[in-house]
Every structure is written in C-alpha cells, then in structure tokens.
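1. Here is a sequence with its predicted model. Questions after.
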Amino acid sequence: MKLLVIADPLVKFKIYKDSTYAMLVEASRRGYTLYTCEADSLRAKDGVVEVQAQSFALSDTQEYGQWFISGAPQTLALRDVDAVVMRKDPPFDQQYLYNTHLLTLAEAQGARVFNPGRTLREYNEKLAILKHPEFIAPTLVTQQEDDLRAFLAEHGDIILKPLDGMGGMGIFRVRSDDPNVGSIIETLTANGSQTIMAQRYLPAIKEGDKRILLIDGKPVDWCLARIPKAGETRGNLAAGGTGVARPLTERDRAIAEALGPRLAAEGLLLVGLDVIGDKVTEINVTSPTCFREITAQSGIDVAALFIDALERQLG
C-alpha cells in the first residue's frame, strides 16, 4: 500500500502529540510504503496533478527531527498512490483553496484523497456548524459592526472569532461593558472588510472544550476535554489548555451519532467536532488532532481505528 501524506515538514513534527505522526506509525507497522510532501509542491503539469515527494521510513529513534529516514526526492502523480491524506494545518487561505481545487482534479484522475478537496472547501471549520443549526448556540456571521454590537447587546457575553484560524488564534470574549469592544471589532473585521463569527458565550467552557473524533461517521468512545488555564477563555491546547480524556456523555454521543452519518455521506473520513456543554462550536475537517492524548489516557488506539477506516474506503 502506497500512502502519500501532505503535511508540514516532518522535521518539525512534535511527535509526542502529533496525530499525523500516530497515523504514520500505524501505517508503517502495517507495511505501507510512505511518502510525504508539503502542500506548496502540489502542481498540475500537462493536466496531471503531481507533487515533488520523498519516500521515508521510521527510524529507531523518537527524538525530535530524527524519527524518520528520508529517501531521494521524486515526482509522484497523486493517482499513482493508493491513498492521499491531506494534513495541512489551517489557516484556510487563498493558497489552501487553490490546493483543494488541485486535489479535486487529482480525484477526477483516479486519486483517492482523504478528506476530499470538495469537502475541505465546503466545510469551513467555523461556518460548517451553520449546516446543523439544531446543535449550535446563538451564532452570527457578519462583517458589519452594527450587527455585532446588536448581537452583543442581546446576549451580553459573546465570543468573537475569525473564520480562518486554528489553535484559538484571534478569539476574543467580549462583554457588553468591555471598553475595548470597538477596537476588537475593528481589528477582527479589518474595519468592516472581513467576515467573522460571533457566538453566545457558553459558561460550560470551564469544564472543557471537548474534541469528539468521528472516523468514517462513527465516534471514538472517548473525547478530549481541553480545559482552559486559569484566567483564560480558550481551551485550545495551543493556548495553554490542559487535555483530559473522558468517555463520551450521553449527550456527546447523541450529537456525534446524529452528525456522523451526515458528514460521512459528504465523504469526510475524519472529523473533529468541538463541543462546549451540549453545543457544537466547530466542525474540524482539515487536520483534526488529539489522537495521541486520547490514546494515552484511554487506551483506545485512535490511529489504528483511522487506518482501519482508510482501508475500508480503499476496499
């Protein structure tokens, strides 16, 4: 089995927590031939989508930057490998959008891409929740300051966030008496020229922002509750949150089992639902994480579940 992973440089992987690394270890254990490339190497030459890739194998050390042995660079058409796994982190900028179009073209040529280019385009990780309004808190998407101020006046305590970030970047909690509200809105909307999202603040964030993983439409039995550090609103691990694995609650499972089949039907093999309390706040499809934390604390081999699902898709 030939597996191409499109990701950031392997030498930069923080393997103690990297979900892509966990996938690669499991694929290697099963005897896959592994290739990697960066997203900026995607190109279409004479209509064929290809990359400049490197084969690699796992080494005997797990030290930072030394966990793999690279082969020689080679040109590789995406259709000539068994599976392509897209693991490029956000932001979802214009370049990322172009990459999704190239992935879609590659799929038309016979490549098997996970998650597919079309779903990466259509499931913006913030806006995708609007497809499932029955599971979300009051939410507003706009670039207009008057709209945002009216939403703040209605709810009194809200979260403002950009639509293209990750790891908690650019997220603000704003109360109605906040003297900086005007400046925050101007900054996030780039003076009314950029659309952002506002959501009612959910006090349940103190108990954790739960990452629920869906693999081929089915939830992993444990989630990772990312608990904000003292004095912080954001639970993201990148923002200093603490990850605590927990079994899914009855409500968690109900949400996951309702959304899972819908998302799988769209072609999404791997999804990370972010749930605060009983509300879905994001649907992550670009490079969902938390494999290693859930595995370490629950004993569930999430990477094995993912590779099992990938093999079922490939038949």
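-> Received, thanks.
2. CA atoms for contacts and neighbours, from now on please.
-> Will do.
3. what about residue 114, neighbour count?
-> Here the number of neighbours of residue 114 (other CA atoms under 10 Å) works out to 23.
4. what sits against it?
-> Contact analysis of residue 114 by CA atoms under 8 Å, 6 or more residues apart in numbering lists 83, 84, 85, 86, 268, 269, 270.
5. End to end on stretch 262-274, go ahead and measure it.
-> Criterion CA to CA, to the nearest Å; first-to-last residue distance in stretch 262-274 is 16 Å.
6. So which bits of it are buried?
-> 263, 264, 267, 268, 269, 270, 271, 272, 273, 274 (16 or more other CA atoms under 10 Å).
7. ok so the third one is a helix residue?
-> No. Going by DSSP: H, G, I helix; E, B strand; the rest coil, the assignment for residue 267 is coil, not a helix.
8. neighbours of the nearest residue to residue 256 once chain neighbours are set aside, just the number please.
-> If the residues on either side of it in the chain are set aside, residue 256 comes closest to residue 219, at 6.0 Å by CA to CA, 6 or more residues apart in numbering. By other CA under 10 Å, the residues close to residue 219 number 24.
9. and residue 277, how far is that from residue 91?
-> If you go by CA to CA, the gap between residue 277 and residue 91 works out to 26 Å.
10. In terms of helix, strand or coil, where does residue 262 fall?
-> helix.
11. residues in contact with it?
-> Going by CA under 8 Å, 6+ apart, residue 262 touches residue 217.
12. and what of residue 245?
-> Neighbouring residues of residue 245 by CA under 8 Å, 6+ apart: 222, 223, 224, 225, 293, 294, 297, 298.
13. Buried among these? Make that a PyMOL selection.
-> Buried subset of the contacts of residue 245, written as a PyMOL selection, criterion 16+ other CA under 10 Å:
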select buried, resi 222+223+224+225+293+294+298
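14. okay, now the one to match up with it:
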Amino acid sequence: MTRTLGVVMDPIEKINPKKDTTLVLLLAAQQQGWQLMYMEQSWLAIENGEATASMAPLEVYDDPESWFKLDERRQEPLASLDAIIMRKDPPFDSEYIYTTYILEAAERLGTLVVNKPQSLRDCNEKVFATLFPECSPPLLVSRDPKQLKAFRQLHDDVVYKPLDGMGGTAVFRVRPDDPNLSVIIEMLTQHGQQTIMAQKFIPDISNGDKRILMVDGEPIPYCLARIPAKGELRGNLAAGGSGVVRPLSDRDRWIAAQIGPVLKDKGILFAGLDVIGDYLTEINITSPTCAREINREQDTDIGGKLMDAIAKRLS
C-alpha cells in the first residue's frame, strides 16, 4: 500500500538543490515509494474544525537544473496524509506557531507530524540546550543588564546572542577590554525588554562548529564541522563558513547519548546538535540542515534513515 507524505516548506523553486536538506529527505521518501504532497505555510487552514490544505502532488529529481515537478493543487484534509514533515525555515514567529496549531489538529486524527508540533513550540533551540548543563558551557539566559554584565566579568571572554536568531545573526563576542559591552546588551535586550543568551566563549570554534544530525534519537556517525572564515567568529555556512565532514568524537557520541532519549520522548525524529569543542551550544529542531553535505562524502543515507524511522512509527 502506497503511503502519502506531506511536506510543509519554503517555496521549492527558491531552494538551493545542491545543498538543501529538505530535498534530500524528499528524494529518499520518493525512492522508498512514498507519494509526495507539497504545501506552503500559507496554504494551510482549519475549516469547521478540520485541518485542511491546498496541496499539490510532487515529484523530485536529483538534478540541480530541474529538481521538481508539481501537479495541480487540490484542497484536502491534512488527516488524509499518513505523515507530514514540517520543514518551514525560521523565523519562529506567530505565523509559525499558528502553523503548529493546524498541524496539531491533523496529528489528533492520526497523522504523524515530524517534528511533533508541541515540541516545535516548546523547545526553543537555544533554551532547549540548557536542559543538559552537563553538556553545555557556562551560560546565562536573562534580560537583566546587570546579570549579563556580571556574567562577562565572571567569565572574561563571552558570547551574547538572541534566542530567536538563525544562521549566526546578531552573535557578538565580548572580550574583557571591549568598550561596546553596554551598547551590545542594550541592543540585543532592547533596553532590558528582550531575553537573550550569554555563553562563555569556546576557543575551539576555530576548529569548527559541528552539526551532529540525530534521527530518532540516534546520531549519524559523521558530522559537518563548519569552519569560520578568516577573521570571523561564526562558523555558520550562511555566515561564510566552510564545511568539513568528520567522524564523531567520543565526546560527541556521549553528548548525543544524553540528548537522544529526550528527543525520542518529545517526538523529535530529526534534530541537529551544534557542538563546539566539547560543548553543546544549541539543539536545532525546526529545520535541521547539512544532510546533503554529509551524504555527499559519506554513505550515510540520512533521508533514508529518517523515512525508516517514520515508517516504523506508523507501523
């Protein structure tokens, strides 16, 4: 029996097919015989209590010049789908939250949503990491300027960043002699009105910000170390970093072992751990990336593993 997989994503014609992780997942699903249905965030609705969407049958191709074909859209209940993968990129704003409500309505009728809508709402990617203090560097989540300044005084070299940022945006390193401490805190907290995170600076960032992909609580055995460009703090590929595929270290595997059971318990089948040196810094669950880069160098079949995990949950 053919199963149907829906995908909620950014406009497919605008993705970069050479590196897009969502395309990797869809190619794997199609290879395993899934029928694909494509949706954009604005196509979802709740009508008389029923979650519906204007959805289009989708075919995908591993071709950087022509990677998809869409058939005519039709209005269907979301519950007609066996599973849905939510791959809409941040920002995590009010519209993102409303989308999780719609997906949750389908989930209540038996459709498997990956990742679980409640967990998408509950698990802020930076605050979620604070559940694992044994894995994390010294950190502070606060909007109190006095607390944030005291943290810098205690740890000398620190990083400040917003809780809702992505791609390394608005990340600041503050050294002991930096005269911009006050203005950075004022800007990020909007004069004490917005909560941010402070972390002790980890010098190992020069060796890369490692993205470890987790499928159903288990780590892929290779990670992508994102190396900062010369003169840069951030290793994010979106900020100009370069990626190097590496095997997981013993410490990486230990960190993954602490987090994996919690991910499974929360219905988070696909996640990306960000690890610098020996420390967990973030847990990405909204739209983890880097599968294409890792698959390209190692026979990891990340998309196939995720589809196997989804099929296991359905059966």
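-> Great, that's in hand. Quick caveat: nothing in here was measured; it's all calculated off a predicted structure.
15. Send over the TM-score of the superposed chains.
-> Superposed pair, TM-score by TM-score structural alignment, normalised by the length of structure 1: 0.96. Supporting alignment: 313 aligned residues with a CA RMSD of 1.2 Å.
16. which residue sits closest to residue 200 of structure 1 in space, ignoring its chain neighbours?
-> Nearest to residue 200 of structure 1 is residue 158, by CA to CA, 6+ apart, at 4.4 Å.
17. Average offset of the one helix or strand the one you found maps to relative to structure 2?
-> Following DSSP states H and E, one finds residue 158 of structure 1 within strand 157-162. Overlaying structure 2 shows strand 157-162 of structure 1 at a mean distance of 0.8 Å from the equivalent residues (mean CA distance after the TM-score superposition for structure 1).
18. How about residues contacting that strand?
-> By CA under 8 Å, 6+ apart, strand 157-162 of structure 1 touches 152, 170-176, 188, 195-201.
19. buried subset of these?
-> The neighbour-count criterion (16+ other CA under 10 Å) marks 152, 171-175, 188, 196-201 among the contacts of strand 157-162 of structure 1 as buried.
20. May I have the distance across stretch 2-15 of structure 1, first residue to last?
-> For stretch 2-15 of structure 1, the end-to-end distance is 22 Å (CA to CA).
21. again with stretch 115-133 of structure 1
-> 23 Å.
22. what distance separates that stretch from the centre of its chain?
-> Put simply, stretch 115-133 of structure 1 sits 11 Å off its chain's centre (CA atoms, centre = their mean, to the nearest Å).
23. Could you list the buried residues of that stretch?
-> In stretch 115-133 of structure 1, counting by 16+ other CA under 10 Å, buried: 115-121, 123-130.
24. which residues are in contact with that stretch?
-> For stretch 115-133 of structure 1, using CA under 8 Å, 6+ apart, the contacting residues are 85-86, 97, 99-104, 107, 136, 163-164, 197, 266-270, 280-286.
25. And the buried ones among those residues, selectable in ChimeraX?
-> A single ChimeraX command selects the buried members of those (16+ other CA under 10 Å):
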select :85,86,99,100,101,102,103,104,107,136,163,164,197,267,268,269,270,280,281,282,283,284,285,286
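26. Can you give me the distance of residue 258 of structure 1 to residue 274 of structure 1?
-> From residue 258 of structure 1 to residue 274 of structure 1 the distance is 14 Å (CA to CA).
27. just residue 206 of structure 1 next, same as before
-> 14 Å.
28. How far off centre is the strand ranked longest in structure 2?
-> The strand that spans the most residues within structure 2, counting by DSSP state E, is strand 50-60. Mean-position distance between strand 50-60 of structure 2 and its chain equals 23 Å (CA atoms, centre = their mean).
29. residues in structure 1 aligned with it?
-> Residues 48-58 of structure 1 are where strand 50-60 of structure 2 aligns, with TM-score structural alignment as the criterion.
30. Identify those among the buried ones among the contacts of strand 157-162 of structure 1 that sit within strands.
-> Taking DSSP E, the ones among those that sit in strands are 172, 173, 174, 175, 196, 197, 198, 199, 200.
31. State the distance from the second one to residue 7 of structure 1.
-> Read that as residue 173 of structure 1. 32 Å.
32. same check, this time on the third one
-> Using CA to CA, one obtains 35 Å as the distance from residue 174 of structure 1 to residue 7 of structure 1.
33. just the fourth one next, same as before
-> Spatial separation of residue 175 of structure 1 from residue 7 of structure 1 under the definition CA to CA is 38 Å.
34. Show me what residue 21 of structure 1 lines up with in structure 2.
-> Using TM-score structural alignment, residue 21 of structure 1 pairs with residue 23 in structure 2.
35. Report the spatially nearest residue to its match, omitting neighbours in sequence.
-> That would be residue 17: by CA to CA, 6+ apart, it lies 6.8 Å from residue 23 of structure 2.
36. do residue 237 of structure 2 as well
-> Nearest residue to residue 237 of structure 2, sequence neighbours excluded (CA to CA, 6+ apart): residue 226, at 6.6 Å.
37. pretty sure the one you found is in a strand, no?
-> Yes. Checked against three-state DSSP, residue 226 of structure 2 lies within a strand.
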